[in-house]
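Chemist: no sequence for this one, just the structure:
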């Protein structure tokens, strides 16, 4: 028998996960847990852990006696101390392909909404104002430049979609070759050139020590006053204080934000009171189809790691997996 613990989830039920486990001999523990200590005790002898938002730091991971794999719902693994897991011989798994179209569609929707002033027009009409100048000035997208911070699968799909609207594509990604970017119609540039040249910047890098605050006061100061910035990646990549100041002062035109340094967005956040923002609650990943795919593949990651010794999508490929004696069956 395998023990699998779900640290937290926001879904109505866990039917897709249970369907994957099917006839497998699995003890499935889901909480809710009354405290972090209760969660740590439940996970202490787990063979696999499934995680959504709860932070699994080095201290937590150090208490895992049997765990072979930690599986994260979705792409990002910033809730997991991957280095600590690797040092402990614990595999970390994610689902990198469960919402590629959904996130790129969401980023595109934010670009279109801001560039066409839809938020301003909506608020004006609801206030009884019928005026084309309520969102003035607007600029057509054709011939303008989209700068992509990161050029993995999601921004590549976004580039393809926005090229249909006539946008030119720049990208900053030190891990991508210029020839590879050119195949997708993008030109690689440095971050400063991207900030200064782009009419729209869309952020698509993971949150880690290297990317935290990657877009800060200096980069925002380089941007055009007519430019827009979009973040569907992770809060913390953009310095929110610097962004708030730039939006308030009109140093940039607007921002579309799906992610924030603190989530849920705290009451009184300045972003909620700014007219030049479009906000959503970390939902770029979501559609009915993507939710089912992500949850199914997360459960498959756990089961494959326990049965076959490797999840479908292994993040820390350089680890030496721990060897744990099989759980004794009850007499």
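Modeler: Now that the structure is in, tell me what you want to look at. Source: prediction; values computed, not measured. Residues are numbered from 1 along each chain as shown.
Chemist: please count neighbours and contacts with C-alpha atoms only from this point.
Modeler: OK.
Chemist: which residue is the nearest non-sequential neighbour of residue 2?
Modeler: residue 26 (4.8 Å; CA to CA, 6 or more residues apart in numbering).
Chemist: here's the one I want to compare it with:
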């Protein structure tokens, strides 16, 4: 007996779709997995007759959507929607969803970690130490983090989370975005040119 629904998972960053299969089975849905790095033609073939499409980064184009005339929803398994033809899906009254807060703390933590590693020359000094060299003068003198200004290009949820973390280190934070909106954070919004200065 076939399942009531069919759900295409176009691509994934995790090892397998066992969790998705178990959860979707609860609503009598079968998971169709596209092969890794599937091109548009392959996705069109996989999308044939599915009721829903879930995607990470694969391009969900008009052709892919057209291959699924019974499609009821397209879900982006992450924040952005750039890989989905949202306008076309909307014209067909197919809702497109995403996860607007996916991994924001993790990305913000990672950005701060990379910034600190760069400011403190951690990778360089670690490599030197592994080679048996202990010479602090081999790297530029690190600057006190609290004396610096961090400029953020874009100020969405992730940028706001980075700003909050940078302020905890005593940094001044400025940002630029197309709207000039600081979203109530008190962050000084500047032009792109001033940000680069």
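Modeler: Now that the structure is in, tell me what you want to look at. Predicted model, so just to flag it, every value in this text is computed and none were measured.
Chemist: counterpart of the residue nearest to residue 2 of the first structure over in the second structure?
Modeler: Superposed on the second structure with TM-score structural alignment, residue 26 of the first structure falls opposite residue 29.
Chemist: these two touch, right, its match and residue 6?
Modeler: Yes - using CA atoms under 8 Å as the test, residue 29 of the second structure is close enough to residue 6 to be in contact (5.4 Å).
Chemist: one step back: which residues does the match of residue 26 of the first structure contact?
Modeler: The neighbourhood of residue 29 of the second structure, defined by CA atoms under 8 Å, 6 or more residues apart in numbering, consists of 3, 4, 5, 6, 7, 21.
Chemist: next, count neighbours for the residue mapped onto the fifth one from the first structure.
Modeler: Residue mapping for residue 7 of the second structure onto the first structure gives residue 4, with TM-score structural alignment as the criterion. Here the neighbour count serves as a burial measure; for residue 4 of the first structure (other CA atoms under 10 Å) it reads 26.
Chemist: did I read that right, residue 4 of the first structure in a strand?
Modeler: Yes - looking at residue 4 of the first structure with DSSP: H, G, I helix; E, B strand; the rest coil, it is inside a strand.
Chemist: hmm, back to that, look up how far residue 18 of the first structure lies from the residue nearest to residue 2 of the first structure.
Modeler: From residue 26 of the first structure over to residue 18 of the first structure the distance is 10 Å, taken as CA to CA, to the nearest Å.
Chemist: just residue 157 of the first structure next, same as before
Modeler: 32 Å.
Chemist: more neighbours: the two, which one.
Modeler: Under the criterion of other CA under 10 Å, the comparison of residue 157 of the first structure against residue 18 puts residue 157 first, with 18 against 15.
Chemist: aligned to the more buried one, what sits in the second structure?
Modeler: Counting by TM-score structural alignment, the partner of residue 157 of the first structure is residue 161.
Chemist: wouldn't its match be in contact with residue 104 here?
Modeler: Yes - applying CA under 8 Å, one finds residue 161 of the second structure in contact with residue 104, separated by 7.2 Å.
Chemist: what residues in the first structure pair up with the lengthiest helix in the second structure?
Modeler: Within the second structure, and with DSSP state H defining each element, the longest helix by residue count is helix 104-119. Using TM-score structural alignment, the residues of the first structure aligned to helix 104-119 of the second structure are 100-115.
Chemist: quick one: distance of that stretch to the chain centre.
Modeler: Taking the mean of its C-alpha atoms, stretch 100-115 of the first structure sits 14 Å from the chain's own mean (CA atoms, centre = their mean, to the nearest Å).
Chemist: swap in stretch 75-87 of the first structure?
Modeler: The gap between the average C-alpha position of stretch 75-87 of the first structure and the chain average comes to 14 Å, counting by CA atoms, centre = their mean.
Chemist: am I right that residue 49 of the first structure sits in a helix?
Modeler: No - secondary structure assignment places residue 49 of the first structure outside any helix; it is strand (three-state DSSP).
Chemist: show the contacting residues for residue 123 of the first structure.
Modeler: With contact taken as CA under 8 Å, 6+ apart, residue 123 of the first structure is in contact with no other residue.
Chemist: how near is it to residue 271 of the first structure?
Modeler: 16 Å.
Chemist: all helices of the first structure, in order?
Modeler: Ranges of helices within the first structure are 15-21, 36-43, 58-61, 82-87, 100-115, 118-126, 153-163, 178-183, 191-197, 217-222, 240-249, 270-273, 288-308, based on DSSP H.
Chemist: mean shift of the fifth one relative to the second structure?
Modeler: Once superposed with the second structure, the aligned residues differ from helix 100-115 of the first structure by a mean of 0.6 Å; criterion: mean CA distance after the TM-score superposition for the first structure.
Chemist: got the angle for that helix vs helix 118-126?
Modeler: Orientation note: helix 100-115 of the first structure sits at an angle of 60 degrees relative to helix 118-126 (axes from the mean of the first three to the mean of the last three CA atoms, to 10 degrees).
Chemist: what residues sit buried inside stretch 140-147 of the second structure?
Modeler: The neighbour-count check on stretch 140-147 of the second structure (16 or more other CA atoms under 10 Å) flags residue 145 as buried.
Chemist: swap in stretch 126-142 of the second structure?
Modeler: Burial within stretch 126-142 of the second structure, assessed by neighbour count using 16+ other CA under 10 Å, is assigned to residue 128.
Chemist: what distance separates the start and the end of that stretch?
Modeler: Start-to-end span of stretch 126-142 of the second structure (CA to CA) is 15 Å.
Chemist: for stretch 146-154 of the second structure, same thing?
Modeler: When the termini of stretch 146-154 of the second structure are compared using CA to CA, they are 22 Å apart.
Chemist: residue 113 of the second structure versus the residue lying closest to residue 121 of the second structure once chain neighbours are set aside, what's the distance?
Modeler: Using CA to CA, 6+ apart and skipping residues adjacent in sequence, the residue nearest residue 121 of the second structure is residue 139, 6.8 Å away. In this structure, residue 139 of the second structure lies at 19 Å from residue 113 of the second structure, with CA to CA as the measure.
Chemist: cool, residue 100 of the second structure as well?
Modeler: Distance check for residue 100 of the second structure against residue 113 of the second structure: by CA to CA, it reads 23 Å.
Chemist: returning to that earlier point: overlap between the contacts of residue 29 of the second structure and the first structure?
Modeler: Counting by both residues aligned by TM-score structural alignment, their matches' CA atoms under 8 Å, the members of the contacts of residue 29 of the second structure that carry over to the first structure are 4, 5, 6, 7.
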